[in-house]
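**Student:** Kindly return the folded structure for what I paste below:
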Amino acid sequence: MKFIQYFGLLALLATGFSQHSTAEETSATPASPLPRVLLIGDSIRGGYGKGVQQLLNGKAEVVMNSGNAEYTGTGVKKIDEWLGDGKWSVIHFNWGLWDMYGWQYDKEDRSPAKYEERLEVLVTRMEKTGAKLIWATTTPACPEVEKTMRDKFKKPLQITPEIQKQYQDAALRVMNKHKVAVNDLYALMLPDLKKYQNGPDNVHFSGAGYGLLAQQVSKTILQQLDPQPPR
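**Tutor:** Predicted coordinates:
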């Protein structure tokens, strides 16, 4: 992904991946008696974030990172800002789509190897908060050529399952090493991708799709907040 200038890629991603990224970010409330949960992610998180806030209302204070977490390089630059000085009970996080779709087109390295390296840095930093960490696997790439690359830049960009697996495997190596809980959103959405994805050339989801994601994310967070004792 080398033939587009960096700022051109940023324009692409802002256009193509910013859908649903305007979910209201909630400011932290230091005095809140509820456990505090931080959601970090891109426009997919933007799509399900409000649903998680509603489902966990009265059970947790759910905060979302400001703006769009984009790719792992942005995460490394902004993670301290997003974590702030407060205490977090759970951090639910993902990076992936921006790394995959920027791999061959951006001058900055977004390869699976660099993705793994940056995730290692990010997980190590988040561990220092003492929060329980949950890795959300990246939702499926669209099965056809991504529409913004096709229509705006006239470049046929398609992320195959084989390419996505390279990123999935890289992420899981980091999560397994650090014993991070995994919320498999990829497996959740894949069987009914045609039903929930906004077309075969779009990585985003319908309202019903985001509702399903919100339910799964909320359930996983509650399991970490109130783990069941072993029987």
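
**Student:** Every contact and neighbour count from this point should use C-alpha atoms.
**Tutor:** Will do.

**Student:** How about the contacts made by residue 12?
**Tutor:** Counting by CA atoms under 8 Å, 6 or more residues apart in numbering, residue 12 touches 148, 149.

**Student:** what about it, which helix or strand?
**Tutor:** Assessed by DSSP states H and E, residue 12 sits inside helix 6-16.

**Student:** And the contacts of stretch 198-216?
**Tutor:** Residues from elsewhere that reach stretch 198-216 (CA under 8 Å, 6+ apart): 17, 19, 43-44, 47-49, 51-52, 55, 140-147, 185, 188-189, 194, 196-197.

**Student:** Kindly provide the distance from residue 52 to residue 45.
**Tutor:** Note on residue 52: its distance to residue 45, by CA to CA, to the nearest Å, is 10 Å.

**Student:** Same question for residue 113.
**Tutor:** Counting by CA to CA, the separation of residue 113 from residue 45 is 24 Å.

**Student:** who's more crowded, these two?
**Tutor:** residue 45 (29 against 14; other CA atoms under 10 Å).

**Student:** Which residue ranges of the chain form strands?
**Tutor:** Ranges of strands within the chain are 36-40, 61-64, 90-93, 132-136, 181-183, based on DSSP state E.

**Student:** Please list only the buried members of the contacts of stretch 198-216.
**Tutor:** 17, 19, 43-44, 47-49, 51-52, 55, 140-147, 185, 188-189, 196-197 (16 or more other CA atoms under 10 Å).

**Student:** Verify the stated contact: residue 134 with residue 91.
**Tutor:** Yes. Between residue 134 and residue 91 there is a contact under CA atoms under 8 Å: 6.1 Å.

**Student:** Could you measure from residue 39 over to residue 51?
**Tutor:** 12 Å.

**Student:** swap that for residue 132, sorry
**Tutor:** Distance from residue 132 to residue 51, counting by CA to CA: 21 Å.

**Student:** want to put them side by side, so please do this one too:
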Amino acid sequence: MKNKFFLLIVLSIFLCLGYKPKEPKILIIGDSISLGYFPKVKEALASKALVLHNPGNAQHTGTGLEKIEDWVGEEDWDIIQFNWGLWDLCYRHPDSKVYGNRDKIKGTITYDLETYEKNLEELVSFLKANTSAKLIFVTTTYVPVNEAGRHSTDVAKYNAVAKSVMKKNGVIINDIYKKSITIHRKNGLGDKDVHYNKEGYNDLGKLIVPVLQKTMKKL
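**Tutor:** Down below sits the predicted model:
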């Protein structure tokens, strides 16, 4: 009885002082697709977690290796969600007039599959060694057939490599690729663009939130 009475007193004091449980801290690292759905995710989790995105566009895995230490910083993250791929599998040529110098005919790929795999291994190794966060990898989204700098068929290959790395390292995988195809055909920016309109990004956000919520429950 005395122990129960003591616990009730402590609980009452916390409530009177406006005590709130610690909010989970979530870092999202990713490219323009993640920047697009980030507002929807942040809004959906506003009362449950502090959700931040790395500054700017995380681009490809090479950029990740250069900046991952700064992005993680000294913060005690509970969950880190990350994605790379769209930039890695992109072909570019300096003479191309297309935005971003994209050119899948004459261009050079940013990172081949072998290098992509190696870079992901290094990035996951860093995150596991330097944080205690639960890690979530989000697969690369749909690439339309007529996109100037990317082959649509490459996405499945890069996703397969990425999922293999994540499974080996015990990283949670949120595989949104197949659903992104349907979303893009309905709310994408056309058959030459990998991006989405506002409704499309909201739909992608709805694929991200449940996995974050499920992971939060396991913290």
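
**Student:** got the strands of structure 1 as a markdown table, with mean neighbour count and distance to residue 202 of structure 1 columns?
**Tutor:** Shown next, in a markdown table, are those (neighbours: other CA atoms under 10 Å; distance: least, CA to CA, whole Å):
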| stretch | mean neighbour count | distance to residue 202 of structure 1 |
| --- | --- | --- |
| strand 36-40 | 24 | 21 |
| strand 61-64 | 24 | 23 |
| strand 90-93 | 24 | 22 |
| strand 132-136 | 22 | 20 |
| strand 181-183 | 18 | 22 |
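
**Student:** can you tell me which of the ones you listed comes nearest to residue 100 of structure 1?
**Tutor:** Smallest distance to residue 100 of structure 1 across those (CA to CA): 15.4 Å, for strand 132-136.

**Student:** For the longest helix belonging to structure 2, buried residues please.
**Tutor:** When structure 2 is parsed with DSSP state H, its longest helix is helix 198-217. With burial defined by 16+ other CA under 10 Å, the residues of helix 198-217 of structure 2 counted as buried are 200, 201, 202, 203, 204, 205, 207, 208, 209, 212, 215, 216.

**Student:** Superpose on structure 1 and give me the mean offset of that helix.
**Tutor:** After superposition onto structure 1, the mean distance of helix 198-217 of structure 2 to its aligned counterpart is 0.8 Å, using mean CA distance after the TM-score superposition for structure 1.

**Student:** Counterpart of residue 73 of structure 2 over in structure 1?
**Tutor:** For residue 73 of structure 2, the aligned residue in structure 1 is residue 84 (criterion: TM-score structural alignment).

**Student:** Next, count neighbours for its match.
**Tutor:** Neighbour tally, residue 84 of structure 1, other CA under 10 Å: 11.

**Student:** ditto for the one 10 residues further on
**Tutor:** The burial metric for residue 94 of structure 1, expressed as a neighbour count using other CA under 10 Å, is 25.

**Student:** That one and residue 138 touch, don't they?
**Tutor:** Yes. Using CA under 8 Å, residue 94 of structure 1 is in contact with residue 138, at 6.7 Å.

**Student:** returning to that earlier point: tell me, the longest helix of structure 2 lands on which residues of structure 1?
**Tutor:** Counterpart in structure 1 of helix 198-217 of structure 2, with TM-score structural alignment as the criterion, is residues 207-226.

**Student:** same deal with stretch 4-11 of structure 2?
**Tutor:** Under the alignment (TM-score structural alignment), stretch 4-11 of structure 2 falls on nothing in structure 1.

**Student:** cool, and stretch 132-145 of structure 2?
**Tutor:** So stretch 132-145 of structure 2 sits over residues 130-143 in structure 1, by TM-score structural alignment.

**Student:** Might you report the residue contacts of the residue nearest the centre of structure 2?
**Tutor:** Against the mean C-alpha coordinate of structure 2, by CA atoms, centre = their mean, the closest residue is residue 82 at 3.3 Å. Residues near residue 82 of structure 2 by CA under 8 Å, 6+ apart: 28, 29, 30, 135, 136, 137, 138.

**Student:** What lines up with residue 90 of structure 2 in structure 1?
**Tutor:** That one, residue 90 of structure 2, aligns with residue 101 by TM-score structural alignment.
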